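In: Sequence and predicted structure below; questions after.
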Amino acid sequence: MKSNIPIPGSIREKILNQAIKEFGMHGYEGVNVQQLAKSIGVTTGALYHHFGNKIELYKVVREEIERRITSRMEGAAEVHDDSLTSLKSAMLVGFNAAVKLNACKLLSEPDYSSNRDLVAILFNEILGDNLVEGVEVILSSVWRASLKNITQGMSPEDAKKALNWFSEKMI
């Protein structure tokens, strides 16, 4: 695969930036490649030249958004001494980042391009020795469900309250 870091001002960067917005708002199924290309002012051929196909473009977008968010989550987790407080902090900071980046739809849908869950991997790292096998996947699912609540009409404030309630009661 070609490098994921586009040259500033390049067609690849324009495609990637617009794709992040579109997949973030509409999810995989809601993005039409022809309309995406038209909104950028390029042909679908140019889009396919840089990314191969829709699923490859989605894969780059999904990984980029998850990396941006998990990076913030890591930073939030590192300021605490115990793993459970780190986990709670990471969940809430990640939630805030997903809302701010308008990525709730993208991050709450199944990942059509990979079987790696970067959020679950991070939760696994945060919990370390306190990890019960499989709990990181459950926690990632709860975190993603809180984002899905927003896509289904719940206010971000109420979705965050629900996630916070879960983290206080269950973690």
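Out: Perfect, thanks for sending it. Quantities reported herein were computed from a predicted structural model and do not represent experimental measurements. Residues are numbered from 1 along each chain as shown.

In: rest of the way, CA atoms for contacts and neighbours
Out: Fine.

In: Name the residues of the lengthiest helix in the chain that are buried.
Out: Assignment by DSSP state H gives helix 54-78 as the longest helix of the chain. Going by neighbour count (16 or more other CA atoms under 10 Å), the buried part of helix 54-78 is 54, 56-66, 69-70, 72-74, 76-78.

In: which SS class is residue 154?
Out: coil (DSSP: H, G, I helix; E, B strand; the rest coil).

In: if we can go back for a sec, please name every helix or strand in contact with the longest helix of the chain.
Out: Packing partners of helix 54-78 (3 or more CA pairs under 8 Å, 6 or more residues apart in numbering; DSSP states H and E): helix 11-26, helix 83-100, helix 104-108, helix 118-127.

In: contact partners of that helix?
Out: The contact list for helix 54-78 (CA atoms under 8 Å, 6 or more residues apart in numbering) reads 4, 16, 19-20, 23, 28, 33, 48, 51, 83, 85-87, 89-91, 93-94, 97-98, 103, 106-107, 111-114, 118-119, 122, 126.

In: ok, now with 7 Å
Out: 4, 16, 19-20, 33, 51, 86-87, 89-91, 93-94, 97-98, 113, 118-119 (CA atoms under 7 Å, 6 or more residues apart in numbering).

In: Pull out the buried residues from the residues you listed.
Out: Burial by neighbour count, judged by 16+ other CA under 10 Å, picks out 4, 16, 19-20, 33, 51, 86-87, 89-91, 93-94, 97-98, 113, 119 from those.

In: Pick the most buried one from the helices and strands packed on helix 54-78.
Out: Comparing the helices and strands packed on helix 54-78 by mean neighbour count (mean count of other CA atoms under 10 Å), helix 104-108 ranks first with a mean of 25.

In: which helices and strands does it pack with?
Out: Judged by 3 or more CA pairs under 7 Å, 6 or more residues apart in numbering; DSSP states H and E, helix 104-108 is in contact with helix 11-26, helix 135-151.

In: okay, pairing it with this:
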Amino acid sequence: MKNWIPVPGSKKETIIRLALEQFKEKGYEGVNIKDLAKEANMTTGVIYHHFGSKAQLYSVIRQDVEQRIIDRMEGAADTVSDPVNKLKTALVTGLDATIKLRVGRLLCEENLHAADKIEEFVLQLLEGSIEGLKFIVLPSWRSILAAIEYEKIDLDQGRELIEWLFQT
């Protein structure tokens, strides 16, 4: 949960809004702070003043996006009691939310700048399951996101793949 909400129309809100769009479109490596500042009609100094670095700006955005996805995943998982179906339901819901919010590129790339909240949530759901399953489930989910993002498969095929992973 955010511990602050940027004031609408403020420089901080403008930076976050524009940076989110750029990170969604280009990924972390593709975003250039000089270009972001130019689009925001600000100096790079203003961005660094508010966020300290590109990595910290990315972390703010990534954590907010992850929390939005987790909120949906948790809600869906809470409707199911069976642990396997709970995980499957959460992953399908997360997939749907990611595509709806158009943040697939952002979430399929590794987060080197902060703890990955989605990974932590999935690991909680995996507690007590088969040892090592974490090395299959989350990377598979991210691969499905990437395949959808890069138009190798569509959303329905992504859902089918998650269903297939959980066949018993």
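Out: Alright, I've got the coordinates. Source: prediction; values computed, not measured.

In: Residue 166 of the first structure is nearest to which of the helices and strands packed on helix 104-108 of the first structure?
Out: helix 135-151 (8.5 Å; CA to CA).

In: Beyond the closest one, next helix or strand please.
Out: helix 156-170 (DSSP states H and E).

In: Enumerate the positions of that following helix that are buried.
Out: Those buried within helix 156-170 of the first structure under the rule 16+ other CA under 10 Å are 156, 159-160, 163-164, 167.

In: Check stretch 131-146 of the first structure too.
Out: For stretch 131-146 of the first structure, a neighbour-count test (16+ other CA under 10 Å) marks 136-137, 139-146 as buried.

In: related to what we said a few turns ago, with distance to residue 41 of the first structure added, can I get the buried residues of helix 156-170 of the first structure in a markdown table?
Out: Shown next, in a markdown table, are those (distance: CA to CA, whole Å):
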| residue | distance to residue 41 of the first structure |
| --- | --- |
| 156 | 33 |
| 159 | 37 |
| 160 | 37 |
| 163 | 40 |
| 164 | 42 |
| 167 | 45 |
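
In: Closest one to residue 130 of the first structure out of these, please.
Out: Among the buried residues of helix 156-170 of the first structure, residue 167 lies closest to residue 130 of the first structure (CA to CA), at 15.5 Å.

In: Just confirm the closest one contacts residue 87, I think it does.
Out: No - applying CA atoms under 7 Å, one finds residue 167 of the first structure not in contact with residue 87, separated by 8.6 Å.

In: Setting aside sequence neighbours, what's the nearest residue to the residue nearest in space to the middle of the second structure?
Out: Compute the mean C-alpha point of the second structure, and by CA atoms, centre = their mean the closest residue is residue 107, 3.5 Å away. Spatial nearest neighbour of residue 107 of the second structure, excluding adjacent residues (CA to CA, 6 or more residues apart in numbering): residue 142 at 7.3 Å.

In: And that neighbour? What does it align with in the first structure?
Out: Matched by TM-score structural alignment, residue 142 of the second structure corresponds to residue 144 in the first structure.

In: Can you tell me how far that match is from residue 132 of the first structure?
Out: 20 Å (CA to CA, to the nearest Å).

In: Over to residue 84 of the first structure?
Out: Residue 84 of the first structure is 13 Å from residue 132 of the first structure, by CA to CA.

In: For stretch 113-122 of the second structure, measure first residue to last.
Out: Using CA to CA, the end-to-end distance of stretch 113-122 of the second structure comes to 19 Å.

In: my bad, stretch 102-113 of the first structure
Out: 20 Å.

In: got a list of contacts for that stretch?
Out: Contacts of stretch 102-113 of the first structure with the rest of the structure, by CA under 7 Å, 6+ apart, involve 23-27, 55, 59, 98, 144-145, 147-148, 150-151.

In: Need these in JSON lines (columns: distance to residue 41 of the first structure).
Out: Below are those laid out as JSON lines (distance: CA to CA, whole Å):
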{"residue": "23", "distance to residue 41 of the first structure": "18"}
{"residue": "24", "distance to residue 41 of the first structure": "20"}
{"residue": "25", "distance to residue 41 of the first structure": "20"}
{"residue": "26", "distance to residue 41 of the first structure": "20"}
{"residue": "27", "distance to residue 41 of the first structure": "21"}
{"residue": "55", "distance to residue 41 of the first structure": "20"}
{"residue": "59", "distance to residue 41 of the first structure": "22"}
{"residue": "98", "distance to residue 41 of the first structure": "28"}
{"residue": "144", "distance to residue 41 of the first structure": "33"}
{"residue": "145", "distance to residue 41 of the first structure": "35"}
{"residue": "147", "distance to residue 41 of the first structure": "31"}
{"residue": "148", "distance to residue 41 of the first structure": "31"}
{"residue": "150", "distance to residue 41 of the first structure": "31"}
{"residue": "151", "distance to residue 41 of the first structure": "28"}
